[in-house]
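>>> Provided below for reference: sequence and predicted model.
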Amino acid sequence: MSNNSITKEALATALKKLLEQQPLSKISVKHITDYCNISRNTFYYHFKDKYELINWMFYTDMLENVNSFNDPSKLTESFVKVCKALYAERKFYFACFQYVGQNSLFESLYEIYYELWKINIDMGYSECGFKLSESELSLMAKLKAHALVGIIKDWVDEGMHDNYMKYFEQIREILDSESLGYSILSNQRMMEKRAEEFDKNPIRKKNLKVC
């Protein structure tokens, strides 16, 4: 592990320990650096504030525990896994989710899902032979990103209990059924293209008449 990674891990551990004693709003950068005997200058070399530290902790956690986290083609599957990973560390994440301002974990989640949905939606429509405009793609990605983050926010507001896990699975099934629709439409589009190619091929049409 590099020195940078060791320093970041030390800051992350300090924040986790401090959150066991007091809310995030009461914890300052000085509290974090004093806890792990690291200078404030070193903290600001790695992170601009405690919220960026939290976002780094979240992203690192997801990459380690959800192997499909940043794979647009497995977005619905990874969503459930992300929620399970959040639940596994719910005390920490519940405390972090209490902040909803700029650079918050909610904001970071939205940005991540927005980019993943843009790629996912574009792939789905491209397979069907359709090309969305950038504004259409952006709008659809915003709608879906807001939907997923909004569901997570509802879960947090209700205490992040495990009874939501079945709900997350239902959401995955709904989103997967939409993906199945893309597949059916893609196959239909492919058959239509083959029919068009056949109609344009005079040799094939002539052979068909001979038969």
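Good, I have the coordinates. As the structure is a prediction and not an experimental result, all values here were calculated from the model.
>>> Could you use CA atoms for every contact and neighbour count after this?
Will do.
>>> I'd like the next helix or strand past the longest helix along the chain.
Secondary structure of the chain per DSSP state H: the longest helix is helix 165-200. Later in the chain than helix 165-200, the nearest helix or strand by DSSP states H and E is helix 202-210.
>>> Please enumerate the helices of the chain.
Using DSSP H, helices in the chain cover 3-19, 29-36, 40-46, 50-65, 75-88, 90-96, 105-127, 134-157, 165-200, 202-210.
>>> Please compare the first structure with the one that follows:
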Amino acid sequence: MQYEVTSLNTKRLLAGSLRKFMREKSFSKITVSEICLDCGVNRKTFYYHFEDIYALLKWILDQEALKIFLDCGLHGDFKDTILFLLDYIDTNRQFLNSIYDSLGYDGLREFLYEDFIRLLSSIITNLEKQEGCLLEQNLRQFLCQFYAGALSGILKDFLKARHPGSHKDIQERISFTLETSLLSLIREKGKKVS
């Protein structure tokens, strides 16, 4: 147990250093050596915990937002998850813009894509249960990919302040679109479960 706490503390120390440097310069200009020096750890320690600086960044995103919003999405109302995500973007706009500016839209999307797929899969599962239907696996996979791309685009526009409306307005639009279109698809294409 003590080792796990120490390991988590080391990861948090490295994450804090990366975040600090990202306030000062572009993500692509930050090196593992700088992070290690800042934290007072050697490179072996860094590489013991993370494959590279991108893995550290992914860990930060998972720890700070995606794990929480996935837990909300998997166990609660996905509308709350969307609102949480919008709030997270607002609170961490500088950090996320630094990632976006360094990696581009595709790079940022790549970090978030699998988590969006899991969120959408949980939304579909909940709606299937509600309707007593199951979608064919290929259609389910297509819908997850389709809506993950749409959600990524909407959130990118929100990040870049190009999306009009309040958090509540955006949340309601996303939720309404997901719920009505997915329910319609499930009712039309789903196989009744007995």
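On my side now, so go ahead. Since the model is a prediction, treat every value here as computed from it, not as a measurement.
>>> Need the helices of the first structure in a markdown table (columns: mean neighbour count).
What follows is the helices of the first structure, written out as a markdown table (neighbours: other C-alpha atoms under 10 Å):
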| stretch | mean neighbour count |
| --- | --- |
| helix 3-19 | 17 |
| helix 29-36 | 17 |
| helix 40-46 | 13 |
| helix 50-65 | 17 |
| helix 75-88 | 19 |
| helix 90-96 | 18 |
| helix 105-127 | 19 |
| helix 134-157 | 16 |
| helix 165-200 | 14 |
| helix 202-210 | 10 |
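>>> So what's the gap between the longest helix of the first structure and the chain middle?
With C-alpha atoms, centre = their mean, to the nearest Å as the basis, helix 165-200 of the first structure stands 22 Å off its chain's centre.
>>> Report the angle between that helix and helix 134-157.
Here helix 165-200 of the first structure points in a direction 160 degrees away from that of helix 134-157 (axes from the mean of the first three to the mean of the last three C-alpha atoms, to 10 degrees).
>>> What is helix 165-200 of the first structure packed up against?
Contacts defined by 3 or more C-alpha pairs under 8 Å, 6 or more residues apart in numbering; DSSP states H and E place helix 165-200 of the first structure against helix 75-88, helix 105-127, helix 202-210.
>>> Figure out which of the ones you listed is closest to residue 142 of the first structure.
helix 105-127 (5.9 Å; C-alpha to C-alpha).
>>> Relative to residue 65 of the first structure, how far out is the most centrally placed residue in the first structure?
For the first structure, the residue nearest the mean C-alpha position is residue 113 (3.9 Å; C-alpha atoms, centre = their mean). Plainly put, residue 113 of the first structure is 17 Å away from residue 65 of the first structure if you go by C-alpha to C-alpha, to the nearest Å.
>>> nearest spatial neighbour of the residue mapped onto the residue nearest to the centre of the first structure from the second structure, skipping sequence neighbours?
In the second structure, the residue paired with residue 113 of the first structure is residue 116, using TM-score structural alignment. Excluding the flanking residues, the one nearest residue 116 of the second structure by C-alpha to C-alpha, 6 or more residues apart in numbering is residue 148, at 5.5 Å.
>>> give me every residue that touches the nearest residue in space to residue 104 of the first structure that is not next to it in sequence.
With sequence-adjacent residues excluded and distances taken as C-alpha to C-alpha, 6+ apart, residue 104 of the first structure is closest to residue 51, at 6.1 Å. Residue 51 of the first structure sits next to 103-105 when contact means C-alpha atoms under 8 Å, 6 or more residues apart in numbering.
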